[in-house]
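**Student:** have a look at this fold, sequence not included:
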């Protein structure tokens, strides 16, 4: 049984940025970033920035800090670099910047992944939190993982979460 959240009383288009973290993908070959952008657009959100970055923590942090200064940007979504391989360093780059974390996001993502792929889900370091009053979501780079995170977790709660942090 899939539970759905209460509908938001006033859903609105949010300004979103997407980063694909990969040492091998390009804008032309980035299927996961394209899927993420398409799902956001179909849900009525605006993609204002898109970037493919190598899995270099300093580059990821510099991009987040730059976009963190943009008062119009509300959500930053990253895909890729969340595993445990030596080059998977997205999690390590993001964690020091987060002012608050949403532990439930990673926990639920791993639970849903476990239901699809089994025990290998434990290797995911998917994470979400808040940085510079912006929602940050970081998920694995596979298209299946992006679809799962977007459809089951991020899109159903995006407006609600943004409305909670914008009240401050």
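**Tutor:** Here it is on my side, so go on. On a predicted model such as this, the values are computed, not experimentally measured, just so you know. Numbering: from 1, shown residues only.

**Student:** make it CA atoms for all contacts and neighbour counts henceforth
**Tutor:** OK.

**Student:** and the residue most central in space within the chain, what element?
**Tutor:** Centroid-nearest residue in the chain: residue 137, 2.7 Å away (criterion: Cα atoms, centre = their mean). Taking DSSP states H and E as the definition, one finds residue 137 inside strand 134-139.

**Student:** ok, structure two:
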């Protein structure tokens, strides 16, 4: 079972938070605030935070910019993962991914089922990797952001988490770009 190995040092990561919404302002961004609070409480750094409209090309461009920034290790977006016509965050993420973390969406669905039952089928949470950066698209509700962080991301972004975690393989995410 998973556990924290207290003999290892904590390694903070730099995380950017993107809220995708046509209507939210910084003062009304409860989901982004939930993520920022949890990121900082865990000992990580919030490297950037923005709000963008539900526009696929704008979202993908911001994801690419942040993936190219050496000061950002992880990008978490919130919002735009549903089924309506304006929900394009998942498509924007997939435009950027080099590899998708298929199990992230599956595990998120399992966690959600325990909280909201079959309504979990309406989320398309996803995760992937691009340019050595992890990307996660989370639903726009504060509860879903809490669930994703508390049940999955807090553990996987902790270098001490065993048997394995995302941080320990971070230096190898872009190894294909360094091969000769």
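**Tutor:** Perfect, thanks for sending it. The shown structure was predicted, so the numbers you read here are calculated from the model rather than taken from an experiment.

**Student:** the strands in the second structure, which residues?
**Tutor:** Applying DSSP state E to the second structure gives strands spanning 3-4, 14-20, 45-52, 74-78, 99-100, 126-130, 133-138, 161-162.

**Student:** distance to residue 178 of the second structure for these - can I get that in a markdown table?
**Tutor:** Below are the strands of the second structure laid out as a markdown table (distance: least, Cα to Cα, whole Å):
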| stretch | distance to residue 178 of the second structure |
| --- | --- |
| strand 3-4 | 32 |
| strand 14-20 | 22 |
| strand 45-52 | 25 |
| strand 74-78 | 20 |
| strand 99-100 | 17 |
| strand 126-130 | 14 |
| strand 133-138 | 15 |
| strand 161-162 | 27 |
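
**Student:** hmm, back to that, could you pull up the residues touching the residue nearest to the centre of the first structure?
**Tutor:** Contact partners of residue 137 of the first structure, counting by Cα atoms under 8 Å, 6 or more residues apart in numbering, are 76-78, 126-129.

**Student:** residue 139 of the first structure now?
**Tutor:** Contacts of residue 139 of the first structure (Cα under 8 Å, 6+ apart): 78-80, 82, 125-127, 145-146, 149.

**Student:** looking at those, which are in helices?
**Tutor:** Cross-referencing the contacts of residue 139 of the first structure against helices under DSSP state H gives 145-146.

**Student:** from residue 33 of the first structure, how far out is residue 26 of the first structure?
**Tutor:** Per Cα to Cα, to the nearest Å, residue 26 of the first structure is found 10 Å from residue 33 of the first structure.

**Student:** residues near the residue nearest to residue 43 of the second structure when sequence neighbours are not counted, how many?
**Tutor:** Once flanking residues are discounted, residue 43 of the second structure sits nearest to residue 12: 6.1 Å by Cα to Cα, 6 or more residues apart in numbering. As a burial measure, residue 12 of the second structure scores 17 neighbours (other Cα atoms under 10 Å).
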